[in-house]
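Enquirer: sequence first, predicted coordinates after that:
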Amino acid sequence: MSKKNHQNTQLVSSGRKKAYTHGVVNPVVQRASTIVFDTVADLKQAAKTRGDKTLFYGRRGTTTHFALQEAITELENGAGCALYPCGAAAISQALLAFLKTGDHILMVDNVYEPTRDFCDKILAGLGITTTYYPPTIGSQIKQYIKPNTKVLFLESPGSITMEIQDVPAMVKVANKHNIMTMLDNTYGNGLHYRPLEHGVDISIQAATKYIVGHSDVMMGVAVANEKYWPQLREQSYLLGQCTSADDAYLALRGLRTMAVRLNQHEKAAIEVAKWLEKHELVDHIRHPAFESCPGHAFFKRDFDGSNGLFSFVMKTGSQKAIDAFLDSLTHFKMGFSWGGFESLVTANLTMKGLRSNTGWEHGPVIRLHIGLEDIDDLIADLAQALNIYQKNL
């Protein structure tokens, strides 16, 4: 039986060794800073094997953390998983673990805005340069490679505009030039997309989103292959990255129901998107499962499913119309993040400041996260808000 057929069972069973659960269903919450040792020999052995799932120091983790790391490592089919206090930290610290002054990175142009800010404001100050490349460039990424290029960073689908990248083709080029690859896999979540199986070296997620699933924990994770896991693990430790045992427990609890939640998110989002696609004010849908989304063929080839996140592009608009639209919504709340049980909305009149290589020649973009509310209520909410949008054009 294929890995795909085992995934629901895997989500329920992984990270539940007796050493973590102590005879109950869920791993215990083990909070600790100092780990005490009975003998000098025990202390030396813990220091020697601190890269394994061995109690050493609170920042290295406890059995609660080990259970979560093991579960996510298995989900993403990697060699090891590092935990971080948020998704942005997972991205920034993974990059810092492998970059030094004088290095160059290739960053996809539709990247998550905090990642762009980190490159432009932090890495630039450290003497690390960034080149932004078009998200649909595929194997032609080779034209952007420099002698000092160390990392190719991908995000597929991309933030807001949802372009899907030809990851295998780009990884092939990167490997030829001895460039490591990282991918923000928050959308793919490890259940619907596993980057390491497509040759990517490090898969990063904001576990805040679908892994936790309830908008009450900030957490990031990075899963590496065998080649890069030792360096990611040690550098992240040296950079002081850690999470609380309570948050690790909540992430594990969310993981158990992620498949069920994703099925509902996906079903509802597709139904809402199909309704929007027919609306007279809407130009096109940016949902990976729709042919109107750039890179849709790669989505069909590489992904096992979608989720609740997508965008739609208006034919025309103004800031006044957008503001009126947002203010009139009831079930869709305005707020950052996504992946929780609630429906959310954000909007961009233009993509100014969010791209530097590729332009945006379309109308305003409205991004939705479809939560677990009744679909008819969500559509009715959007219908009345679009009427108000039209009145304010």
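Expert: Received the coordinates, thanks. Numbers count the residues shown, from 1 in each chain.
Enquirer: okay, CA-based contacts and neighbour counts for the rest of this
Expert: Fine.
Enquirer: can you give me the helices for the stretch 251-393 of the chain?
Expert: Using DSSP state H, counting those that start in this stretch, the helices of the stretch 251-393 of the chain run over 258-277, 296-302, 319-328, 375-391.
Enquirer: got the contact list for the third one?
Expert: Taking CA atoms under 8 Å, 6 or more residues apart in numbering as the criterion, the residues outside helix 319-328 that touch it are 334, 345-347, 349, 384-386, 388-393.
Enquirer: now do that helix: distance to the chain's middle.
Expert: Relative to its chain's centre, helix 319-328 lies at 28 Å (CA atoms, centre = their mean, to the nearest Å).
Enquirer: between that helix and helix 375-391, how many degrees?
Expert: Counting by axes from the mean of the first three to the mean of the last three CA atoms, to 10 degrees, helix 319-328 lies at 150 degrees to helix 375-391.
Enquirer: in helix 319-328, which residues are buried?
Expert: Q319, A321, I322, A324, F325, L326, S328 (16 or more other CA atoms under 10 Å).
Enquirer: how about the strands in the chain?
Expert: Secondary structure of the chain (DSSP state E): strands at 80-84, 104-108, 129-133, 149-155, 180-184, 202-206, 220-224, 282-286, 309-314, 333-334, 344-348, 365-369.
Enquirer: then this one, side by side with the first:
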Amino acid sequence: MSKKTDPQAGANTRLAHAGNDPHAFFGFVNPPVVHASTVLFPDAETMASRKQKYTYGTRGTPTTDALADAMNELEGAAGTVVVPSGLAAVTVPLLGFLSSGDHVLIVDSVYHPTRHFADTMLTRLGVEVTYYDPLVGPGIAALLQPNTKVVFTEAPGSGTFEMQDIPTIVAAAHGRDAVVMMDNTWATPLFYRPLDHGVDISIQAATKYPAGHSDILLGTVSANDACWERLLAAHGALGMCAAPDDVYQVLRGLRTMGVRLERHQQSALALARWLEGQPGVARVLHPGLESHPGHAIWKRDFSGASGLFSIVLAGGGEKQAHAFLNALDIFGLGYSWGGYESLAVHVQLTDRKVAFAPQEGPVIRLQIGLEDVEDLQADLARGLTAAAGA
């Protein structure tokens, strides 16, 4: 189904054509949406050997292959599995590469549902979990144990946007034969390709920017040559197959992801710079800003920034955070991000174990959508005024 695009082509050209060859299906521009469970075999011998491309719906269809092929091109991966949610994209590889008695290192600024899964399911299954400071850098070597099988990274950090020195972490982990996984949802493979930096498994919540419209749950997991077969086996054993209509919607969203990300990035940086000078804002947590402690790493390794960042209010607590949020008109109050609409949420950091959490005041995470910057700026100004008066 897939026609390879020139790897030297621009991002938007690759997004427009990756994952589908129209001439493989009667010339139609978009791939077919195949709804399937049972697949028929031409004879008993083929059925016994299973020597045909598709054997059962859980093992892939032309629809899932189209999205997986597109992600392989974007990620530079040996293979990609498609799963029903971003969280499933985290849990499937962790379950596939960890066993009872193993040790996993997880960055302390990780997406909270990942932490919940580790602290409940993984520990119950006999996996030892240790959280590390996102600023650990070469110090990660001292945390690796003889039974450390996985190092799980996320950059920038969830909610507080710390940058990690991924190549340094990879070098230390590989020196002890540990697999490195990275949640790369914030940057997408357009702005950062984890596998190019030595990461073994790249994770995306395709719910976010690939889908782009806040109406689909989906995840993708892409692996290098060394890890692909084991990832594929785990995916098959767990039965984590995604619905064809959802897969198709994400594949369609991919076509415009590049131009949407350009707008998200431009608007978010403009608002982040404006917020830095506003009374009532103690800090802006955006790695694309020169003031950010991890800006040098971001500039070295990343080619862009998405539309998600946080601000730290100058003083107060939950009352001020709620006043800020309740005064907003355009920004919705809701979880997730990556859609066309702007969102805001009060970040809870009480679960941090070793990472430093901002102390000046409440942390507000902002998802900058596709609305006009001037309108979003006025909305944020209303929030800051309300917080100051709370």
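Expert: Done, it's in. Note that this is a predicted model, so its numbers are computed, not measured.
Enquirer: TM-score for the pair, please.
Expert: Superposed pair, TM-score by TM-score structural alignment, normalised by the length of structure 2: 0.96. Supporting alignment: 385 aligned residues with a CA RMSD of 1.5 Å.
Enquirer: now the strands of structure 1 as CSV including distance to M170 of structure 1?
Expert: Listed next are those as CSV, based on distance: least, CA to CA, whole Å:
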stretch, distance to M170 of structure 1
strand 80-84, 23
strand 104-108, 11
strand 129-133, 12
strand 149-155, 9
strand 180-184, 9
strand 202-206, 14
strand 220-224, 18
strand 282-286, 22
strand 309-314, 24
strand 333-334, 35
strand 344-348, 29
strand 365-369, 27
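Enquirer: dump the ones you listed to JSON lines, plus mean neighbour count.
Expert: JSON lines is the format used below for the strands of structure 1 (neighbours: other CA atoms under 10 Å):
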{"stretch": "strand 80-84", "mean neighbour count": "27"}
{"stretch": "strand 104-108", "mean neighbour count": "24"}
{"stretch": "strand 129-133", "mean neighbour count": "19"}
{"stretch": "strand 149-155", "mean neighbour count": "24"}
{"stretch": "strand 180-184", "mean neighbour count": "24"}
{"stretch": "strand 202-206", "mean neighbour count": "29"}
{"stretch": "strand 220-224", "mean neighbour count": "29"}
{"stretch": "strand 282-286", "mean neighbour count": "22"}
{"stretch": "strand 309-314", "mean neighbour count": "24"}
{"stretch": "strand 333-334", "mean neighbour count": "16"}
{"stretch": "strand 344-348", "mean neighbour count": "20"}
{"stretch": "strand 365-369", "mean neighbour count": "23"}
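Enquirer: who wins for proximity to S244 of structure 1 among these?
Expert: Among these, strand 80-84 comes nearest to S244 of structure 1, with 9.6 Å by CA to CA.
Enquirer: mean deviation of that closest one from structure 2?
Expert: In the superposition against structure 2, strand 80-84 of structure 1 averages 0.6 Å from its aligned positions (mean CA distance after the TM-score superposition for structure 1).
Enquirer: and that strand, what other elements does it pack with?
Expert: Contacts defined by 3 or more CA pairs under 8 Å, 6 or more residues apart in numbering; DSSP states H and E place strand 80-84 of structure 1 against helix 63-76, strand 220-224, helix 229-238.
Enquirer: just list the residues touching S222 of structure 2, thanks.
Expert: Residues in contact with S222 of structure 2 (CA under 8 Å, 6+ apart) are M71, N72, E75, A77, A78, G79, T80, V81, I201, S202, I203, W228.
Enquirer: in structure 1, what residue corresponds to it?
Expert: Residue pairing (TM-score structural alignment): S222 of structure 2 is matched to V223 of structure 1.
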